[in-house]
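>>> 3D model of this:
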Amino acid sequence: MTQELKPLLAKVEHVHHIIGKKWVNLIIHVLMEGTKRFSELHNIIPDLSKRMLNERLKELEECGLISRAVIPDRPVRTEYSLTAKGQELGTALLPVEAWAMKWL
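The predicted structure follows:
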């Protein structure tokens, strides 16, 4: 393997580590439609437990793919949206979704 390929392969492996986790693609897909509250995400993906949704949202926020905004109304709301980085990843995943619709 050439030395030039090592950094590229490391980045490819890293992105597959992120998007390969269960539920990540669905969360990104739903957020491509726009900002959602935690409860909305949970209602749209009902098989995803609240604990796992919370865990995945934290991971995606740490990766810089989503942003979390706390709205101090009563009751307090938390909203999630894709960052520019997350939006670009979501766009990159659209051909995979098209492939799935065609072949699965």
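
>>> please make it C-alpha for all contacts and neighbour counts, starting now.
OK.

>>> which ones are touching residue 85?
For residue 85, the contact set (Cα atoms under 8 Å, 6 or more residues apart in numbering) comprises 64, 65.

>>> mind listing what's buried along the helix or strand containing residue 91?
Take DSSP states H and E as the rule and residue 91 turns out to sit in helix 84-103. By 16 or more other Cα atoms under 10 Å, the buried positions in helix 84-103 come out as 86, 87, 89, 90.

>>> redo those as a markdown table? Include distance to residue 77.
Below are the buried residues of helix 84-103 laid out as a markdown table (distance: Cα to Cα, whole Å):
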| residue | distance to residue 77 |
| --- | --- |
| 86 | 21 |
| 87 | 22 |
| 89 | 26 |
| 90 | 24 |
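
>>> closest to residue 98 among the residues you listed?
residue 90 (12.6 Å; Cα to Cα).

>>> what is the neighbour count of residue 44?
Using other Cα atoms under 10 Å, residue 44 has 13 other residues around it.

>>> ok, now residue 50?
14.

>>> got it, and residue 37?
Neighbours around residue 37, by other Cα under 10 Å: 17.

>>> let's see this one next, to set against the first:
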Amino acid sequence: MEDKKNEKSCERCALQEILGVIGGKWSMSIIYALFTGKKRFSELGRLIPQINTRMLVKELKNMETNGIVTRKVFATVPPTVEYTLTEKGEKLEPIINELYKWGLEFVV
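Okay, here's the model as predicted:
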């Protein structure tokens, strides 16, 4: 009985960790926008008009720290920054697409 409780507890812990990586309010929208390829910071801001700059920076830093996106800075004036999905991030595409389909069927 105790083993089943520990197993469920560990599953919840793992789920919390997963949501910490991709569960931010804007994370899915950013990842979805990057499915079509690299995007500059300003492009991401235009593709997700409801997000403010501070939140976009915060979400991108979190996803970069967790290996979901890569950030490439170009030595231009002003600096140009591009974001792309890593291999780890690309593996989220079928999952997010299924969530999107589910949302269209049951939420929208």
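
>>> the helix holding residue 91 of the first structure: how far from the chain's middle?
Mean-position distance between helix 84-103 of the first structure and its chain equals 11 Å (Cα atoms, centre = their mean, to the nearest Å).

>>> now swap in stretch 79-93 of the second structure and tell me
From the chain centre to the centre of stretch 79-93 of the second structure is a distance of 9 Å (Cα atoms, centre = their mean).

>>> span of that stretch from start to end?
Stretch 79-93 of the second structure has its terminal residues 29 Å apart, counting by Cα to Cα, to the nearest Å.

>>> contacts for stretch 10-30 of the second structure, please.
Applying Cα under 8 Å, 6+ apart, the set of residues contacting stretch 10-30 of the second structure from outside is 44, 48, 51, 56, 59, 60, 62, 63, 66, 96.

>>> just to be sure, which of the residues you listed are found in helices?
Here DSSP state H is the test, and those give 44, 56, 59, 60, 62, 63, 96 as lying in helices.

>>> pretty sure the first one is touching residue 32, no?
No - with contact defined as Cα atoms under 8 Å, residue 44 of the second structure does not reach residue 32; the gap is 10.3 Å.

>>> select the longest helix from the second structure.
The residue-count maximum for a helix in the second structure (DSSP H) belongs to helix 2-22.

>>> report the buried residues of that helix.
21, 22.

>>> where in the first structure does the next helix or strand after that helix fall?
Note on helix 2-22 of the second structure: by DSSP H and E, the next helix or strand toward the C-terminus is helix 27-34. Taken onto the first structure by TM-score structural alignment, helix 27-34 of the second structure occupies residues 24-31 there.

>>> what about the residue mapped onto residue 13 of the first structure from the second structure, distance to residue 56 of the second structure?
Aligning on TM-score structural alignment places residue 13 of the first structure opposite residue 16 in the second structure. Per Cα to Cα, residue 16 of the second structure is found 22 Å from residue 56 of the second structure.

>>> same thing with residue 106 of the second structure?
28 Å.

>>> one more: residue 39 of the second structure?
Residue 39 of the second structure is 13 Å from residue 56 of the second structure, where distance means Cα to Cα.
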